[in-house]
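>>> I'd like to go over a predicted model; first the sequence, then the structure.
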Amino acid sequence: MCGIFGVITKKESHYDNRFLTKSLKALAKLSETRGKDSSGLCTINHDKNSFEIVKGPIPANELLKRDRVEENLKNIFSKKNNDNYKLAFGHARLVTNGTQLEDANNQPVIKNDIICIHNGIVVNVDELWEEHPELVRADEIDTEVLPSLIRNELNKGFSLESSVCKTVNKVFGTASLAMTFADIEKFVLTTNNGSLYVLHNNKDIVFFASERAMLNGLLKKLQIESKIGEFELFQLKANQIFTVDLNSFKFEKKLFSEINDSKGDTEYLGNKRSIHVHGEKSRKKQISTVLDLNSIHLSSEAAKDQEMLIYPMDEIKKLKRCTTCILPETFPFIEFDEKGECNYCKNYKKKNQARPLDELKALVEPYRSKDGSPDCLVPFSGGRDSMYVMHIIKKELGLNPIAFTYDWGMVTDLARRNIARICGELGVENIIVAADIHWKRANIRKNIKAWLKKPDLGMIPLFMAGDKFFFYYADKVKKQTGIKLNIWGINHLENTDFKTGFGGLAPQFEKDKIYSLSVKNQLKLFGFVGKNLIKSPGYFNQSMLDSLGSFASRYVAPKKDYYHLFDYMQWDEKTIEDIIINDYKWETSIDTNSTWRIGDGTASFYNYVYTLVAGFSENDTFRSNQVREGMLTREDALNLVYEENRPRYNSLKWYLEIIGLDFRDTISEVNKMKRLF
């Protein structure tokens, strides 16, 4: 879930200091799109016969401006080193395992004389440590197990290539690695899902990065071809290894299947290099971006926290509900006829109908690549539907997809682990655009604090506005990759008209997509929001431009070559759950039996508010649509929502702490809201 970047030059290559420094800094800046929580850089120092490593909880672009790093780059790229090879590689981190405030958890990770940078998540990290009791774990970060296993294989006499492949094959999840060694004069790049790209001139220089767009950006920004001559830019495919002999500058690219379990052919240095690690601190106050959702309920304060959560089930069960679906009388713009059926049921047209798979195959055929290059972009949250979509695209349609994830700070570690599970299993590249997460979370905090002063159910979508740039960046990634086809996992059953309904917008029964909004309703929504901004001036904060941009991304920006899988296939909950759980070991949540929205950090909070104040949540609309489609009985739907609407303590606690709000203060204010029943 991070960015890897670097440059290697051959002995006597004579590239000037300025060019190499600018190249590395450009790659670092481009790699920040994948994470800004922390960063690190490793350079070789031939004078000291050492590797110099600097890392800390700051973005890569900032790290490379620090005096120590500037000094290291000046040393490695200076003319006095022209007779030596030059090596500098780094990491832009989106934190998953281990707080970024502990340098040991930031990358590069140094273990057993291996300097390792890792992009991805080792989902089975605990199991790997347990399977190898001879190895010693020192830190939280999952990366540490990888160099430990590689050195273990090297110590058994296996070749470097074989040791790396054996280790990566043990990983359940995703692993794209860049590595060098204190005792072996080689550099290694490898990946199990294709999230690594290499650019070289087959002569004296190699650049590498986590995405093709990063190397394309480097080519464009610095006119690289005029400096290095003709070049090749290629993707390191899933389960491939690329090795560079740093002495001869010979390199090899092999599939794992082409590597033998050979022994005794690794040449070790007689004079092992030392490794010096230096930490850089942030000049801004920071909090850890890691909070273990699965253990929150085990804390000493959990019992008192949970006592604060209100679930008025007895009163909710007394609400008048539609006799066909389960929507209650508190639902915006609801009307009942003499038989008790609601207007939402009367205007509903069934959409979730089975259609031939051949129809979908015919649709994607014009987009199919003939050379095996990526031909489909899948917006990928790690939720159940996007997981199933990826399965169908890869297994049934035979396309070569790229998974696109927009991480705006509310993608939970559970969702990230699920993304890693399927991308690693299917060998699918995952392009991540990571927002400035601290800034995004600050925006949510400011808007919730303003909302608590004058709470209105119609303003709740403002808390989630920041994620709508998903649409903008999906289009941008399509342009960067040259992919036209875009297949989403949104389905009509997820329609939640009540969210804008509480803002005064009547339902649009004939709308084409669930996110469609007429111009008239767009203007109404602006008017409603404007009135609430005046009521609570705290809304006038740094998030306003972000919210406006989000609105435009979702409702205004055109969408081309843009399809939804469930417009062409029937959505079936049991089938989806069976496949993703059994085939990919998809992880469910500890605090709910539902499998919907469990990777979205915001859902637990807004569903708690809706249920407490209005007696229903988006679970009610979802189950009502299933009833209308004939997928559930009304009785079963009611029983499900009574359980699914229970407060999710772990997720609520995670959400409020991660955005910097006190749990008890916030819940206390929410609990004071006037109920609609």
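Noted; the coordinates are in hand. Numbering: from 1, shown residues only.
>>> switch to C-alpha atoms for all contacts and neighbour counts from now on
Fine.
>>> Pretty sure T323 sits against N343.
No - contact status for T323 versus N343: not in contact, 11.3 Å apart, counting by C-alpha atoms under 8 Å.
>>> Let me see the ranges of the strands in the stretch 301-450 of the chain.
For the stretch 301-450 of the chain, strands defined by DSSP state E, counting those that start in this stretch occupy the ranges 376-379, 401-407, 429-434.
>>> To F663, which of the ones you listed lies closest?
strand 401-407 (23.4 Å; C-alpha to C-alpha).
>>> just the angle between that closest one and strand 429-434, please?
Here strand 401-407 runs at an angle of 20 degrees relative to strand 429-434 (axes from the mean of the first three to the mean of the last three C-alpha atoms, to 10 degrees).
>>> contacting residues around strand 401-407?
Contact with strand 401-407 is made by 374-381, 390, 393-394, 423, 428-435, 437, 467, 469-470, 473-474, 477, as judged by C-alpha atoms under 8 Å, 6 or more residues apart in numbering.
>>> Could you give the number of residues near the nearest residue to S381 once chain neighbours are set aside?
With sequence-adjacent residues excluded and distances taken as C-alpha to C-alpha, 6 or more residues apart in numbering, S381 is closest to T405, at 6.0 Å. For T405, the neighbour count with other C-alpha atoms under 10 Å is 24.
>>> ditto for N541
12.
>>> For the residue lying closest to it once chain neighbours are set aside, list the residues it contacts.
Nearest non-adjacent residue to N541, counting by C-alpha to C-alpha, 6+ apart: K446, 7.3 Å away. Contact partners of K446, counting by C-alpha under 8 Å, 6+ apart, are G538, Y539, N541.
>>> Also S50?
Residues near S50 by C-alpha under 8 Å, 6+ apart: I44, R273, S274, I275, H276.
>>> And it, how far from I115?
Distance from S50 to I115, counting by C-alpha to C-alpha, to the nearest Å: 12 Å.
>>> Likewise for A362?
48 Å.
>>> Put this next to the previous one:
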Amino acid sequence: MKKALYGLPEEVRFCTRCVISNQRPGSVVEFKNTGKEPKPTIKFDDEGVCSACRFAEIKENKIDWDLRKKELLELCDWHRSKDGSYDCVVPGSGGKDSVFTAHVLREQYGMNPLTVTWAPHIYTEVGWRNMQNWMRCGFDNMLFTPDAKVHRLLTRLAFENLCHPFQPFIIGQRLIGPRIAALYGIPLIFYGENQAEYGNDIEANDKPTMDPQFFMEEPDLDSLVLGGVLARELVDRYGISINDLNPYLPVQPDRLKKINAEMHYLSYYIKWDPQENYYYASEHCDFEANTMRTEGSYSKYSSIDDRIDPLHYFTTLAKFGIGRATYDAAQEIRNGKITREEGVSLVHRYDTEFPSKDFREITEYMGITEDRFWEVIDAARSPHLWEKVDGDWKLRHQVQNLSI
């Protein structure tokens, strides 16, 4: 067997229901983990079915969604403001899911959400239009744009050290909701779906709330890691001040405990279906799909607000052999939008496509050359997933139709 990097299983298996493989990395607490060994958490049972597909069965057959909606109503009744003040925080980009979440809470449950956004690295045209359409739909929004110099540096370091240019954004996006909630004394924060929807431990979906460890921790520059670099080194070597790092640091526990903050997943209460969320956002808030499919996939409506998105998925292809078409197809197979055979065909056609459209702009943003980009990408390829054939990198394993 070829050596597997990142703690991945050396034997590559594909789900017999969808197209995901056992190489899918699990979600980690980004500011606690260097990203060098993101252990896989997706599980396969004796029938070769992944945990995400098994949870899709549970959603369809075993959850009483009417009862869950009653629980949501009770939660909202407890927190709903009577004086017009904000009663919940909804973090989001203005994408289909955050638009859906905010609109449902306001129109169906009578809440008055404050929406908060961590700005993308570089807005796409359609992403900015959707952000504006979200606000025109009647929502107040706080758009937080981090120090460009610091964010560009952290993005470059995350790419070079972890082959994960999205890490600083993920950290900021995750922390901005609780940070604003603590600032304004709003104890209820709503996120969209739990990542357990996509393959993390199924049992995590039994809880409506997010583990507070994702947010609450005393900042410690000698153990905190950003972009694969200790925070202390960012201060001492790169000249970043502690104030510069503040947006990326965990929220101090006493600030969230003081307001009895709760972070809830809307997907616990309402059956989550990203494509249906798109239709809802389009109907109610003029959400626009892109005019062309996303590079590396066949979709036009998911994660279209940041120019760096396609490059991020190209890095997951390099590290885990899983590109954007695999993620999209697996999700839509589980939700009954396409068949597995269609998904396999789409993965073969688009998964390894290189995102060339915004490549120059993104490498300039990170301050790296094209040669340096490929040096990082090729070093990140795990030998058990990739081989060179006639000078070109090829995947050793791709999902197949079961009839083949």
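Arrived safely, thanks for sending. Please read these numbers as outputs of a predicted model, since none were measured by experiment.
>>> thinking again about what came up before, give the residue from A362 and I115 of structure 1 that has the larger number of neighbours.
Neighbours per residue (other C-alpha under 10 Å) separate A362 of structure 1 from I115, with I115 holding more: 21 against 11.
>>> Correct me if wrong: that one contacts V109.
Yes - I115 of structure 1 is in contact with V109 according to C-alpha under 8 Å; the separation is 5.8 Å.
>>> Pick the one among the contacts of K446 of structure 1 closest to I4 of structure 1.
Closest to I4 of structure 1, out of all of the contacts of K446 of structure 1 and judged by C-alpha to C-alpha, is N541, at 34.3 Å.
>>> Secondary structure of the closest one: a helix, I assume?
No - the assignment for N541 of structure 1, made by DSSP: H, G, I helix; E, B strand; the rest coil, is coil rather than a helix.
>>> Quickly find the element holding F89 of structure 1.
Assigned by DSSP states H and E, F89 of structure 1 falls within strand 86-93.
>>> what does that strand correspond to over in structure 2?
Under TM-score structural alignment, strand 86-93 of structure 1 corresponds to no residues of structure 2.
>>> The helix or strand just after that strand aligns to what range in structure 2?
Using DSSP H and E, the helix or strand that follows strand 86-93 of structure 1 towards the C-terminus is strand 109-111. With TM-score structural alignment applied, strand 109-111 of structure 1 matches no range in structure 2.
>>> So which other helices or strands are in contact with the next helix or strand after strand 109-111 of structure 1?
Tracing the chain C-terminally past strand 109-111 of structure 1 and defining elements by DSSP H and E, one meets strand 114-119 next. On a contact count with 3 or more C-alpha pairs under 8 Å, 6 or more residues apart in numbering; DSSP states H and E, strand 114-119 of structure 1 meets strand 3-9, strand 109-111, helix 145-155, strand 176-181.
>>> list the buried ones in stretch 637-657 of structure 1?
637-638, 640-642, 644-656 (16 or more other C-alpha atoms under 10 Å).
>>> that older thread, with distance to I667 of structure 1 added, can I get the helices and strands packed on strand 114-119 of structure 1 in CSV?
Output for these, formatted as CSV (distance: least, C-alpha to C-alpha, whole Å):
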stretch, distance to I667 of structure 1
strand 3-9, 37
strand 109-111, 40
helix 145-155, 40
strand 176-181, 41
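>>> any idea which of these is most buried?
With neighbours taken as mean count of other C-alpha atoms under 10 Å, those reach their highest mean count in strand 3-9, at a mean of 26.
>>> that older thread, overlap of the contact sets of S50 and I115 of structure 1?
With C-alpha under 8 Å, 6+ apart, S50 of structure 1 and I115 have no common neighbours.
>>> any idea how far D286 of structure 2 lies from A102 of structure 2?
Taken as C-alpha to C-alpha, the span from D286 of structure 2 to A102 of structure 2 is 14 Å.
>>> Tell me where the stretch 101-250 of structure 2 has helices.
Along the stretch 101-250 of structure 2, counting by DSSP state H, counting those that start in this stretch, helices occupy 125-136, 148-162, 167-184, 231-236, 242-245.
>>> Report the angle between the longest one and helix 148-162.
Here helix 167-184 of structure 2 runs at 130 degrees with respect to helix 148-162, directions being taken by the same axes, to 10 degrees.
>>> contacting residues around stretch 254-264 of structure 2?
Contacts of stretch 254-264 of structure 2 (C-alpha under 8 Å, 6+ apart): 178, 181-182, 185-191, 208-212, 216.
>>> Compute the first-to-last residue distance for that stretch.
Stretch 254-264 of structure 2 has an end-to-end distance of 19 Å (C-alpha to C-alpha).
>>> in it, what counts as buried?
R255, L256, I259, A261, E262, M263, H264.
>>> Aligned counterpart of the fourth one in structure 1, please.
Translated: A261 of structure 2. So A261 of structure 2 corresponds to K560, using TM-score structural alignment.
>>> quick one: which helix or strand includes that match?
For K560 of structure 1, there is no enclosing helix or strand under DSSP H and E.
>>> And the residue nearest the centre of structure 2, how close does it get to G192 of structure 2?
When structure 2 is reduced to its mean C-alpha position, the nearest residue by C-alpha atoms, centre = their mean turns out to be I170, at 7.0 Å. Counting by C-alpha to C-alpha, the gap from I170 of structure 2 to G192 of structure 2 is 15 Å.
>>> Ok, A158 of structure 2 next?
Distance, A158 of structure 2 to G192 of structure 2, using C-alpha to C-alpha: 26 Å.
>>> same check, this time on K149 of structure 2
Separation of K149 of structure 2 from G192 of structure 2 (C-alpha to C-alpha): 30 Å.
>>> Out of the two, name the residue with the larger neighbour count.
In this view K149 of structure 2 and G192 are compared by other C-alpha under 10 Å, and G192 has more residues nearby, 21 against 11.
>>> could you list every residue that touches the equivalent of the more buried one over in structure 1?
In structure 1, G192 of structure 2 lines up with G489, judged by TM-score structural alignment. In this structure, G489 of structure 1 makes contact with P379, D385, S386, V389, H564, L565, F566, judged by C-alpha under 8 Å, 6+ apart.
>>> Just those: which are in helices?
Counting by DSSP state H, the contacts of G489 of structure 1 place D385, S386, V389 in helices.
>>> Need the counterpart of the first one in structure 2.
Read it as D385 of structure 1. With TM-score structural alignment as the criterion, D385 of structure 1 pairs with D97.
>>> was I right about its match contacting N277?
Yes - using C-alpha under 8 Å, D97 of structure 2 is in contact with N277, at 6.0 Å.
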